[in-house]
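> here is my input, please return the structure:
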Amino acid sequence: MLLQTCRQEMKYVIPVAEFYKIRPLLAACLSLDTSGGPEGYTVRTLYFDDAYETDVQDVLDGMLNKQKVRLRLYPPDTSKIKLEYKCKTDTNVMKHAIVLSKPEAVAMITGDCDFLLQREEPFAKEVFARIKLGAYLPRVIVSYRRLAYVQPMSDIRVTFDEQITAGFSPRAFFDADPADWPVLTPDYGVLEVKYSAYMPGYLQKILMQIDDISGANSKYINARLLL
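Okay, the predicted model is just below:
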């Protein structure tokens, strides 16, 4: 099954304390994401890059067009894994995703992605070509705790990620704790705001209380810079 989303995306690196100041305001106008409990859920992502580390370099060079290839799961459940291809132009984001079995994900981590040719989704063959032509390899694991608020009718999603850590052994992706290098100091996190058509005025007012500037605050890039 192919999952596809197209949204605007803004990111802010802010103090954890500052997020918890605006959390009651978010809770008053958005719904807590039901996929996690009241205190959120864990996200673990394994990022891939080509032989020349083009995807990292495009971000560091400030390129408007950027891509990411990644595997994602939600511990402690390691049975549902998504292969995602994320394309970003300025603040416009298009994300394609398919669900993989654990054996498929393990094969991809060890360098065998031929199974993608047997998938029915056209996207699977597109990402296969990208991986093969670019000689993509798994690079870094990023893990964090996420709290999410949503407004399905307006396709709005606001997330706050904290306890962000990195691990540099891709084959440890399914281990209990594969990422133990802090990416940010414990008192900081990443706030992401995603919306389709426009950002409502009430949300703009809430974000005005954040003493920061939206920018290319990629957890992946921050993790890679630890190397």
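
> only C-alpha atoms for contact and neighbour calcs from this point on.
Fine.

> quick check: residue 79 touching residue 104?
No. Applying CA atoms under 8 Å as the test, residue 79 and residue 104 come out as separate, 11.1 Å apart.

> nearest residue to the middle of the protein?
residue 45 (7.1 Å; CA atoms, centre = their mean).

> quick check: closest non-adjacent residue to that one.
Computed as CA to CA, 6 or more residues apart in numbering, the closest residue to residue 45 that is not its neighbour in sequence is residue 72, at 4.4 Å.

> following up with a second sequence; could you model it the same way so I can compare the two?
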Amino acid sequence: MNLKYRHELKYFINQHQYQIIRQRLKNLVKQDKHVGPTGEYAIRSLYFDDINNKALHEKLGGIRDRAKYRIRIYNNDDRIIHFEKKIKFRDYIAKLKEPLTREIAEKLISGNYEVLRHSDKPLLIELHEEMKNNLLRAKVIVDYVREPFVCENGNVRITFDKDLRTGLNEVDMFDANLHCVRAIDDNLIILEVKYDEYIPEYIRLALQLEGLNRQSASKYVMCRKFLKTNSWEDY
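Take a look at the predicted model:
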């Protein structure tokens, strides 16, 4: 598997900071080509973890090198479904992904890993082994709205993630009417900055990152804390 590692910075910002930074960026960079008329799109991910909640405990324990698995869709649409593995290595991140059909996605969500038994895709072979040997299973839905900006210099991607919600114990990620509850303070937005080798100085000045509240809590962890207690949720 070919991995492209990138830097990733995360910050909590309030509505006032968001308005200021967003206004600066609009004069400097372009919006992502996939946004809708509002300049945003919706992201829904269903995260998986194993019988020991390895991904959760490694994050809470501060383990630097770790990985998470998820199925992701956009705008509650099943035309594009990806299974993804997000890898953290030291201060870098990388992502691997493979497309899924809705039929296969639903079987994986139900715990049926045999649908991947004859796959020739390394990532899906890995998923099959994780589900079979380590009881990797769907755990929590993470739902939010993203407003993305991109800058070709340094391959910088800046996103404002808003209205973070979780689907509690429900795992039907294709349900457009899924009942989700807010998993973050109403006034908070998650600012993420991803880049290859450098952030151009004019972008750094616009973001003024040094004055922001850098945070490490993942959306997965923030949403897991809202889960109702199940036999595997007693962490």
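
> how close does the residue nearest to the centre of structure 1 sit to residue 138 of structure 1?
According to CA to CA, to the nearest Å, residue 45 of structure 1 and residue 138 of structure 1 sit 11 Å apart.

> surely the residue nearest to residue 45 of structure 1 is in contact with residue 48?
No. Residue 72 of structure 1 lies out of contact with residue 48 (CA under 8 Å); the separation is 11.4 Å.

> any buried residues in stretch 52-60 of structure 2, and which?
Neighbour-count burial for stretch 52-60 of structure 2, with 16 or more other CA atoms under 10 Å as criterion, is recorded at 53-56, 59.

> okay, the residues you listed in JSON lines with distance to residue 27 of structure 2 next?
Shown next, in JSON lines, are those (distance: CA to CA, whole Å):
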{"residue": "53", "distance to residue 27 of structure 2": "43"}
{"residue": "54", "distance to residue 27 of structure 2": "43"}
{"residue": "55", "distance to residue 27 of structure 2": "39"}
{"residue": "56", "distance to residue 27 of structure 2": "39"}
{"residue": "59", "distance to residue 27 of structure 2": "36"}
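
> which of these lies closest to residue 199 of structure 2?
residue 59 (26.2 Å; CA to CA).

> isn't there a helix covering the closest one?
Yes. With DSSP: H, G, I helix; E, B strand; the rest coil as the criterion, residue 59 of structure 2 is located in a helix.

> so what corresponds to it in structure 1?
Aligning on TM-score structural alignment places residue 59 of structure 2 opposite residue 59 in structure 1.

> and the buried residues of stretch 52-60 of structure 2, which two are the farthest apart?
Longest span within the buried residues of stretch 52-60 of structure 2, CA to CA: 53 and 59, 10.2 Å.

> so how far is stretch 202-215 of structure 1 off the chain centroid?
21 Å (CA atoms, centre = their mean, to the nearest Å).

> which residues of structure 2 fall in strands?
Ranges of strands in structure 2, per DSSP state E, are 6-14, 30-31, 41-49, 66-74, 77-89, 92-99, 137-151, 156-166, 181-182, 188-195, 213-214.

> show me what the last one is packed up against.
Right, strand 213-214 of structure 2. For strand 213-214 of structure 2, the elements it packs on are strand 6-14, judged by 3 or more CA pairs under 8 Å, 6 or more residues apart in numbering; DSSP states H and E.

> average gap between the strand it packs on and structure 1?
Mean deviation of strand 6-14 of structure 2 relative to structure 1 after superposition (mean CA distance after the TM-score superposition for structure 1): 0.9 Å.

> quick check: residue 65 of structure 2 vs residue 54 of structure 2, distance?
Distance from residue 65 of structure 2 to residue 54 of structure 2, by CA to CA: 12 Å.

> now do residue 123 of structure 2
Residue 123 of structure 2 is 18 Å from residue 54 of structure 2, by CA to CA.

> likewise for residue 180 of structure 2?
25 Å.

> again with residue 73 of structure 2
24 Å.
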